[in-house]
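[1] This is the structure alone, sequence omitted:
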């Protein structure tokens, strides 16, 4: 199984897609059990391959649909704390979206007590269709940044 992961992870992928796959695997890894997480990711790819699209491209587009562009940071000015909107760096965008997708899959797993592969593929398909918990987190973050845009002049970094 590991040879399949190595072969498919390098064929026809650009640097950003490779980085997203590595982050999906490494963020889920617990106690150094990377082979177990790779097996889960492999099964997720098989579930997503049942659609008409390429599974890796589908994952990439799904994560692109959920990626946040802006966030809020707490800034203290003369004793008051303001939520100041700011632009998110590309690496942090990827980290946030991977964490949101994995957390949503974990919540679905505890709620419905099904396998992680099924939950992860369902959450990736939800993100591809622009719905689900991860997309809702992004919309809440955008709403918060929009309501606090009057404090944008406090952003000096």
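    Great, that's in hand. Worth saying up front: this structure is predicted, and the values here are computed from it rather than measured.
[2] When you work out contacts or count neighbours from here on, use the C-alpha atoms and nothing else.
    Will do.
[3] Pretty sure residue 85 sits in a strand.
    Yes: with DSSP: H, G, I helix; E, B strand; the rest coil as the criterion, residue 85 is part of a strand.
[4] Enumerate every residue touching it.
    Going by Cα atoms under 8 Å, 6 or more residues apart in numbering, residue 85 touches 70, 71, 72, 73, 145, 146, 148, 149, 151, 152, 155.
[5] Count residues in the vicinity of the fourth one, would you?
    Residue 73 has 15 neighbouring residues, counting by other Cα atoms under 10 Å.
[6] The helix or strand containing it - contacts with which helices or strands?
    Assessed by DSSP states H and E, residue 73 sits inside strand 70-77. Under the contact criterion of 3 or more Cα pairs under 8 Å, 6 or more residues apart in numbering; DSSP states H and E, strand 70-77 touches strand 80-87, helix 133-147.
[7] here's the one I want to compare it with:
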């Protein structure tokens, strides 16, 4: 039996408008300084703009598709073996895949200069929906790095 005490995962309450726990987690990641109502307003307006850009009736389905396109499947972790450090490719667990995709989307939309967070988020989600943009490039770079280090895959444990 493990001697470590593992943290218990808390369930996130679904958001009030779309009744989605995934969107509630996204709202919590966008939120700064505890201002959840501001984060909700930003995201709901960005989702409306996203739905108009990709010409879909359901903004939640467009958001979920954009997030699915941004999720990475592989990443590299450093392993020290016999004095040498290898970049070992590993598969990413589903909860980490989701959180990485959300973090990338939020960071890239915040870094868009001269745009409000609302517009930047709508643009980044539309880019992810169409499999282009900076978030998808980051995902491809992560996959490329894992592919390049495939020779060290036997070091994973």
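    Happy to help now that I have it. Keep in mind it's a predicted model, so treat the numbers as computed, not measured.
[8] returning to what we had before: ok, residues contacting the strand holding residue 73 of the first structure?
    81-88, 141-142, 144-145, 154.
[9] which residue ranges form the helices in the second structure?
    21-30, 36-54, 59-70, 94-110, 117-129, 134-148 (DSSP state H).
[10] give me the stretch of the first structure that the third one matches.
    The aligned range for helix 59-70 of the second structure in the first structure is 55-66, by TM-score structural alignment.
[11] Okay, buried residues for that stretch please.
    55, 56, 58, 59, 60, 61, 62, 63, 64, 65, 66 (16 or more other Cα atoms under 10 Å).
[12] Find the residue at the geometric middle of the second structure.
    residue 101 (1.4 Å; Cα atoms, centre = their mean).
[13] And for stretch 113-122 of the second structure, what's in contact with it?
    42, 43, 45, 46, 47, 49, 50, 105, 106, 109, 110, 112.
[14] highest average neighbour count across the helices of the second structure?
    For the helices of the second structure, the largest average neighbour count (mean count of other Cα atoms under 10 Å) is found in helix 117-129, namely a mean of 24.
[15] Now that one on the first structure. Mean distance?
    Taken over the aligned residues, the distance from helix 117-129 of the second structure to the first structure averages 0.5 Å (mean Cα distance after the TM-score superposition for the first structure).
[16] distance of the residue of the second structure positioned farthest from its centre from residue 155 of the second structure?
    In the second structure, counting by Cα atoms, centre = their mean, residue 82 sits farthest out from the average C-alpha position, at 34.3 Å. Going from residue 82 of the second structure to residue 155 of the second structure by Cα to Cα, to the nearest Å gives 12 Å.
[17] Other residues contacting the match of helix 59-70 of the second structure?
    By Cα under 8 Å, 6+ apart, stretch 55-66 of the first structure touches 17, 20, 45-46, 48-49, 97-98, 124-130, 134-135, 138.
[18] once aligned to the second structure, how far is it on average?
    Mean deviation for stretch 55-66 of the first structure: 0.6 Å (mean Cα distance after the TM-score superposition for the first structure).
[19] residues near the alignment partner in the second structure of residue 88 of the first structure, how many?
    Residue 88 of the first structure maps onto residue 92 in the second structure, with residues paired by TM-score structural alignment. Using other Cα under 10 Å, residue 92 of the second structure has 16 other residues around it.
[20] Tell me the counterpart of the residue farthest from the centre of the second structure in the first structure.
    Checking TM-score structural alignment: residue 82 of the second structure goes with residue 78.
[21] how close does its match sit to residue 154 of the first structure?
    From residue 78 of the first structure to residue 154 of the first structure the distance is 12 Å (Cα to Cα).
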